[in-house]
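Asks: Pasting the sequence and the predicted coordinates here, then a few questions.
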Amino acid sequence: MTEELHYTEYDTRLAAYAVIVRDGQVLLALWNEAADRKRWTLPGGGVDLYETPEEGAVREVREETGYDVELTGLLGLETDVIPPEGRQRPTDRTFKAVRVFYGARIVGGELTAEVGGSTDEARWFPLTEVADLPRVSMVDTGLRLLAAGRADAS
């Protein structure tokens, strides 16, 4: 049985991500905050206090990839609970991640690397190669949601 905590007793982070697929390739960003190893992730991240999840997704894609995007629809949500010992920084508080996934298409900009952020490279990968990449689990979640046909990200 899991321990029941009141919502004031744990930390929550709302994040928004874009699943961008075109010509059989998916756009991923190289996440550099894991001390043990870098892993590929979907472009996106934490939603600022006064922005909507949609605004956060668009801003994060621009920061991490250089692309301007238009969201094509909500794909779904995912939550994950991380105990204190599993968090990146020492704490005694449990963490609840709430992730919002959107389909998106590129409407401008050009591929560039983020400087001084949580990612340091963005790249297109053939969908057939994703299974062999060192990646965070949300890449699989986003692609699974997209395949379910909830939004067109092409």
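Replies: Good, I have the coordinates.
Asks: drop to CA atoms for contacts and neighbour counts, all remaining ones
Replies: OK.
Asks: which non-adjacent residue is nearest L145?
Replies: The shortest distance from L145 to any non-neighbouring residue, by Cα to Cα, 6 or more residues apart in numbering, is to L75 (5.7 Å).
Asks: what's the neighbour count on the one you found?
Replies: A count of nearby residues for L75, using other Cα atoms under 10 Å, gives 26.
Asks: Ok, V81 next?
Replies: Taking other Cα under 10 Å as the neighbour definition, V81 ends up with a count of 14.
Asks: The structure to be compared is supplied as follows:
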Amino acid sequence: MVRYPRVAVGGIILKDNKILLTLRRDEPDRYKWAIPGGKLELNETLEDGLKREINEELSLDVEVRDLAGISEIITEYFHYIILDYICIPVNGDIKPGSDALKAAYFDMQDLGDSVNKSTREFISKMINSVKPIHIIEKRC
């Protein structure tokens, strides 16, 4: 069992005031919609890791722009530090793969319970902020 924080990245892809989310195949939050992304690999930069994860999950190539915010999700069993960046699609058509079961755009003002809690909180704060946000979700 990993006993230290893991660094992950997420891609905020927007279109007509909607955000692209993926339906997670794996835990945590299996079968919940979330911001696409994943854990960094050893010797990988944040930007390179995000581009790899978006390509694996959505078959999209993206341009990584500004940092939207940081989320810390802490439970008894894991601790993720997630850096979410605004991304612009530059090549490819959305096609779920890897650990994404589906992909869909969601209205940012009307996210339902099928979207995981940390994603709902992050998007809500992001909409109302002009600078990067920081959320902490502690479940232990």
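Replies: Received it, and whenever you're ready, just let me know what you need. Here the structure is a predicted model, which means the values were calculated and not measured.
Asks: Map the residue nearest to L145 of the first structure onto the second structure.
Replies: Pairing criterion TM-score structural alignment: the partner of L75 of the first structure within the second structure is identified as A68.
Asks: and that match, which of the three is it?
Replies: Assigned state for A68 of the second structure: strand (three-state reduction, DSSP: H, G, I helix; E, B strand; the rest coil).
Asks: wait, it sits on I82?
Replies: No - counting by Cα atoms under 8 Å, A68 of the second structure stays clear of I82, with 10.7 Å between them.
Asks: ok, the aligned partner of A15 of the first structure in the second structure - contacts?
Replies: When the two structures are superposed using TM-score structural alignment, A15 of the first structure falls opposite A8 in the second structure. By Cα atoms under 8 Å, 6 or more residues apart in numbering, the contact set of A8 of the second structure is 37-40, 80-83.
Asks: repeat that with 7 Å
Replies: Residues counted as contacts of A8 of the second structure (Cα atoms under 7 Å, 6 or more residues apart in numbering) are 38-40, 80-83.
Asks: which of the residues you listed also appear as contacts in the first structure?
Replies: For the contacts of A8 of the second structure, the contacts that persist in the first structure are 38-40, 81-83, with contact defined as both residues aligned by TM-score structural alignment, their matches' Cα atoms under 7 Å.
Asks: Restricted to helices, list those residues.
Replies: Counted as lying in helices by DSSP state H, out of these, is not a single one.
Asks: in the second structure, which spans are strands?
Replies: With DSSP state E as the definition, the second structure shows strands at residue ranges 6-12, 14-15, 18-24, 33-34, 37-39, 61-74, 79-91, 100-107, 133-138.
Asks: Reformat those as TSV; add distance to S124 of the second structure.
Replies: Conversion of these to TSV gives the following (distance: least, Cα to Cα, whole Å):
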stretch	distance to S124 of the second structure
strand 6-12	13
strand 14-15	14
strand 18-24	12
strand 33-34	13
strand 37-39	19
strand 61-74	12
strand 79-91	14
strand 100-107	11
strand 133-138	10
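Asks: hey, which of these is tucked in deepest?
Replies: Mean neighbour counts were taken over the strands of the second structure using mean count of other Cα atoms under 10 Å, and the top value, a mean of 26, falls to strand 33-34.
Asks: Any chance you could list what contacts it?
Replies: Strand 33-34 of the second structure has contacts (Cα under 7 Å, 6+ apart) with 21-24, 114-116, 119.
Asks: Apply 6 Å and report the result again.
Replies: Strand 33-34 of the second structure has contacts (Cα atoms under 6 Å, 6 or more residues apart in numbering) with 21-23, 115-116, 119.
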